[in-house]
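Participant: Structure for the following, please:
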Amino acid sequence: MLEDVYKTIEKSSEETLFKEKGSKFFGYAFPVLSEEDVKEHLEDLKKKHHSARHFCYAYQLGIEKIRFRANDDGEPNNSAGLPIYGQIQSFEVTNILIVSVRYFGGTKLGVGGLISAYKTSAQITLEAADILEKTINIYYKLTFEYDMMNAVQRIIKEKNIEITNQKLEMNCEYTISIRKKESESIYTIFDNLYKVDIKMLA
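Facilitator: The predicted structure follows:
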């Protein structure tokens, strides 16, 4: 079966707080679609928590081609970013940034303690986030003459297809969105329709 659903968040989560031996870990989850988005959220958090020591984070971008990064921001190697990323994997979410902002409380936690604290901070942040399941969709452009409008509309209604854009000028242009697993069969239907041109959009 074609896997055509993924999990993500559409809005930032509420701030969470985890305390361990005097250290405070403020957790945040943000929806992101690019490295640029990641940078902006980190800059905002640095303004908000200007006296915090560490801004440790992990993000994952993409649905079928995954890009990710984990950053320890001055904590011992692999003691912060990777435990946070582990939670992103565990919750199976993508297009997400998780940041844990640490205020040092005077007592060292040791590497094991840090791994556990950052993991917990990320976990409660993801539990507080509104995680949604979305379908992976393929977009097609249909081009046809007005005399084909009824035939095209009938298929769209029958198959419950979403039109995301339409231009009705000299001829008709529809952009349609199809769930990935149904995309081939829908393509074939339109492709076999006389005088209807269908193209996949990148």
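Participant: going forward, measure contacts and count neighbours with C-alpha atoms only.
Facilitator: Fine.
Participant: Could you check how far the nearest residue to residue 100 once chain neighbours are set aside is from residue 201?
Facilitator: Leaving aside its sequence neighbours, residue 100 sits nearest to residue 27 (CA to CA, 6 or more residues apart in numbering; 4.5 Å). For residue 27, the distance to residue 201 (CA to CA, to the nearest Å) stands at 38 Å.
Participant: to compare against the first, here's another:
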Amino acid sequence: MIARLTLVELATGEQEIRKSRFIAVAGPVADEAAAKDFIAAQSDPAANHNCWAWRLGQNYRFNDDGEPGGTAGKPILAAIDGQGLDRVAVVVTRWFGGILLGSGGLIRAYGGTAALCLREAGKVALIETVSGTATCGFSELTRLQARLGALPAVQVDVQAFTDTGAILSVTAPKSEAGGVDRLLADLTSGRSAVRWNQ
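Facilitator: From the prediction side, this is the model:
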């Protein structure tokens, strides 16, 4: 399985191509609303074109913003996909310099500026997580929090207290959910299990 990556933070890249200035800004996005907000925030209304693309798992969108169809948004998306990135949005802004670049030149300019920006960006592995809840008695609470909290990338919080114990909120990497279940069952002698959200 190929590891998916996302960006750690905002990244930028800039090129001047035949007197036109291209600036790419890329950043991590959690969902479609965040991607739209990112695009709105990074677009410069004074520029000639603000072309963009984003990918969120199997969902993606791109826009040529007035450039000839397929010459800007698709190459930006190709740059995202070419580096195995997910949950990423990129805006490439162009200030026209007076020299026409032609379709091939535009594809290279937009895709190349996006790729330049993404190559320099800090990346981190994207780990798919699952969340759920578990109940436990007061006598088991401290031990459960300590043992589950000691697991890398597992987060355990008390969601609520009941008459007999607590309801815990558990978030874990999807690949480790089975191990969390077994540990919880072992620590409570089978009295507790995580109900994972679908």
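Participant: where does the TM-score land?
Facilitator: Superposed pair, TM-score by TM-score structural alignment, normalised by the length of the second structure: 0.85. Supporting alignment: 194 aligned residues with a CA RMSD of 2.4 Å.
Participant: the more surrounded of residue 27 and residue 201 of the first structure?
Facilitator: residue 27 (28 against 11; other CA atoms under 10 Å).
Participant: Can you find the partner of that one in the second structure?
Facilitator: For residue 27 of the first structure, the aligned residue in the second structure is residue 24 (criterion: TM-score structural alignment).
Participant: Correct me if wrong, but residue 141 of the first structure is in a strand.
Facilitator: Yes: per DSSP: H, G, I helix; E, B strand; the rest coil, residue 141 of the first structure lies within a strand segment.
Participant: burial measure for it, as a count.
Facilitator: Neighbours of residue 141 of the first structure (other CA under 10 Å): 18.
Participant: Can you tell me how far it is from residue 71 of the first structure?
Facilitator: Distance from residue 141 of the first structure to residue 71 of the first structure, by CA to CA: 41 Å.
Participant: name the element residue 25 of the first structure belongs to?
Facilitator: strand 23-31 (DSSP states H and E).
Participant: and if you look at residue 54 of the second structure?
Facilitator: Going by DSSP H and E, residue 54 of the second structure is in strand 49-56.
Participant: Who are the packing partners of that strand?
Facilitator: With contacts taken as 3 or more CA pairs under 8 Å, 6 or more residues apart in numbering; DSSP states H and E, strand 49-56 of the second structure sits against helix 32-42, strand 59-63, helix 73-82, strand 88-95.
Participant: thinking residue 30 of the second structure is in contact with residue 89, fair?
Facilitator: No: judged on CA atoms under 8 Å, residue 30 of the second structure makes no contact with residue 89 at a distance of 9.9 Å.
Participant: Mind naming the longest helix for the second structure?
Facilitator: Ranked by residue count, the top helix of the second structure under DSSP state H comes out as helix 102-120.
Participant: against the first structure, where does it fall?
Facilitator: Mapped onto the first structure using TM-score structural alignment, helix 102-120 of the second structure spans residues 110-128.
Participant: still on that earlier bit, which one of residue 30 and residue 89 of the second structure is surrounded by more residues?
Facilitator: Counted by other CA under 10 Å, residue 30 of the second structure and residue 89 do not tie: residue 89 has more neighbours, with 32 against 12.
Participant: Next up, the contacts around that one.
Facilitator: 26, 27, 28, 29, 35, 38, 39, 52, 53, 54, 55 (CA atoms under 8 Å, 6 or more residues apart in numbering).
Participant: which of those residues are also in contact in the first structure?
Facilitator: For those, the aligned pairs still in contact in the first structure (both residues aligned by TM-score structural alignment, their matches' CA atoms under 8 Å) are 26, 27, 28, 29, 35, 52, 53, 54, 55.
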